[in-house]
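Chemist: Got a predicted model here, sequence first, then my questions.
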Amino acid sequence: METELADLVHGVGRRLRRGYGERLGPLGLSPGQARALRVIVESEPPLRMVQLAERLRIVPRSVTPVVDALEEAGLVRREVDPANRRSTLLVVTPGGRELYERVREERRRVAEELFSVLTAEQRDRLRELLGTVDAQSA
């Protein structure tokens, strides 16, 4: 029973990632880059690289190529942390904020299409259940 549930969750996640990839590719972002951009945009004050890695639940060395790509695209810039000159802060650019809004809309559309087979009450219940599982594993 639990393996069947895990397979279903994995399959839904795979469909979401595929949908995101299809919608984000034309915007010039991978799903991982879009996720990092979202975390950077939604963070106040600006994050350090290690904090971004923690929020993305990846090892710090894996965040560097993601930030490099975002920086090369002009979406994010690195700034010296005035409170600790050895640290680097990640600051979203106006272009990054604008693209983030487009990404957010595409993500919403993908999720809306995938979950359209559920009623509003079923979506609320699924959100609650998955939130409980996610909080337990964090």
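Modeler: Everything's here; your move. What you see is a predicted model, and the numbers here were worked out from it, not measured in a lab. Numbers count the residues shown, from 1 in each chain.

Chemist: contacts, neighbours, all on C-alpha from now
Modeler: Fine.

Chemist: Show me what counts as buried in the helix or strand containing residue 8.
Modeler: Assigned by DSSP states H and E, residue 8 falls within helix 2-24. When neighbours are counted by 16 or more other CA atoms under 10 Å, the buried residues of helix 2-24 are found to be 16-17, 19-21, 23-24.

Chemist: ditto for stretch 84-93
Modeler: Buried, per 16+ other CA under 10 Å, within stretch 84-93: 88-92.

Chemist: Contacts for that stretch, please.
Modeler: 37, 40-41, 46-49, 74-81 (CA atoms under 8 Å, 6 or more residues apart in numbering).

Chemist: Residue nearest the middle of the chain, spatially speaking?
Modeler: Nearest to the mean C-alpha position of the chain, by CA atoms, centre = their mean, lies residue 35 at 2.0 Å.

Chemist: residues contacting the residue nearest to that one when sequence neighbours are not counted?
Modeler: Spatial nearest neighbour of residue 35, chain neighbours left out: residue 56 (7.9 Å); criterion: CA to CA, 6 or more residues apart in numbering. Each residue near residue 56 by CA under 8 Å, 6+ apart is listed here: 35-36, 39.

Chemist: Adding distance to residue 128 as columns, could you present the buried residues of helix 2-24 in a markdown table?
Modeler: Below are the buried residues of helix 2-24 laid out as a markdown table (distance: CA to CA, whole Å):
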| residue | distance to residue 128 |
| --- | --- |
| 16 | 18 |
| 17 | 21 |
| 19 | 23 |
| 20 | 22 |
| 21 | 26 |
| 23 | 26 |
| 24 | 27 |
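
Chemist: Use this one as the comparison:
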Amino acid sequence: MPEPVFTDDLAAALAGTQRLIRRRLRQGLTGPRLRGAQVELLRLVAANPGLRVSAAAKELCLAGNSVSTLVNQLVAAGLLHREVDPADRRAALLLPTPEAAERLAAWEANRNALVREQVEGLSAVDQAALAAALPALRRLAAGLRGQDEGED
């Protein structure tokens, strides 16, 4: 069983790294600033055009009304387009706008460049350790996702 200090350090390192990446990326952005949940929803819709709000809520592990609020914000910002689902006229299909696609592409390119630059500055031993940890981190994420899905 892992020591509590290890798990505390791991959780803090993951959260801190993500927070620092977001902070560094925000410095070079133009246009209105988006919150983390808004970016997550945009990325999900860009990867799955025509996604329903209910499916987005399940994938993001958020309440449907929370996702509806995010959708309304992103529609108002001109980043999402909502269409009526022809199979169920009560449901909406979500589509990214061209502006959203451009912003996401720029954000991802900047994120990849930032992380690449930082990883390249590490020793070969540290780079190998990070690469070796990726499968375990993916399994950790899958376990967390499984827990969220079991709570529905």
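Modeler: That came in fine, so what should we check first? Note that this is a predicted model, so its numbers are computed, not measured.

Chemist: re the thing from before, now, the contacts of residue 56 of the first structure that are in helices?
Modeler: 35-36, 39 (DSSP state H).

Chemist: now these in JSON lines, with distance to residue 137 of the first structure?
Modeler: Below are those laid out as JSON lines (distance: CA to CA, whole Å):
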{"residue": "35", "distance to residue 137 of the first structure": "19"}
{"residue": "36", "distance to residue 137 of the first structure": "20"}
{"residue": "39", "distance to residue 137 of the first structure": "19"}
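
Chemist: equivalent range in the second structure for the longest strand along the first structure?
Modeler: Counting residues, the longest strand found in the first structure (DSSP state E) is strand 84-92. Under TM-score structural alignment, the match for strand 84-92 of the first structure in the second structure covers residues 88-96.

Chemist: got it, and stretch 124-133 of the first structure?
Modeler: Under TM-score structural alignment, the match for stretch 124-133 of the first structure is residues 131-140.

Chemist: What's the average distance for the matching stretch when superposed on the first structure?
Modeler: Following the fit onto the first structure, the mean deviation recorded for stretch 131-140 of the second structure is 1.5 Å by mean CA distance after the TM-score superposition for the first structure.

Chemist: and that stretch, how far out from the chain's middle?
Modeler: Its chain's average C-alpha position is 18 Å from that of stretch 131-140 of the second structure, according to CA atoms, centre = their mean, to the nearest Å.

Chemist: Equivalent analysis for stretch 72-84 of the second structure, please.
Modeler: For stretch 72-84 of the second structure, the distance to the chain centre is 18 Å (CA atoms, centre = their mean).

Chemist: Now do the buried residues in it.
Modeler: 74-75, 79-82.

Chemist: State the number of residues packed around residue 45 of the second structure.
Modeler: Neighbour count for residue 45 of the second structure, taken as other CA atoms under 10 Å: 22.

Chemist: Surely it touches residue 55?
Modeler: No - applying CA atoms under 8 Å as the test, residue 45 of the second structure and residue 55 come out as separate, 10.2 Å apart.

Chemist: ok, back up a step: wait, which of the contacts of residue 56 of the first structure is closest to residue 116 of the first structure?
Modeler: Residue 116 of the first structure lies nearest to residue 35 out of those, by CA to CA, at 22.7 Å.

Chemist: what stretch of the second structure does stretch 8-19 of the first structure fall on?
Modeler: Going by TM-score structural alignment: stretch 8-19 of the first structure matches residues 13-24.
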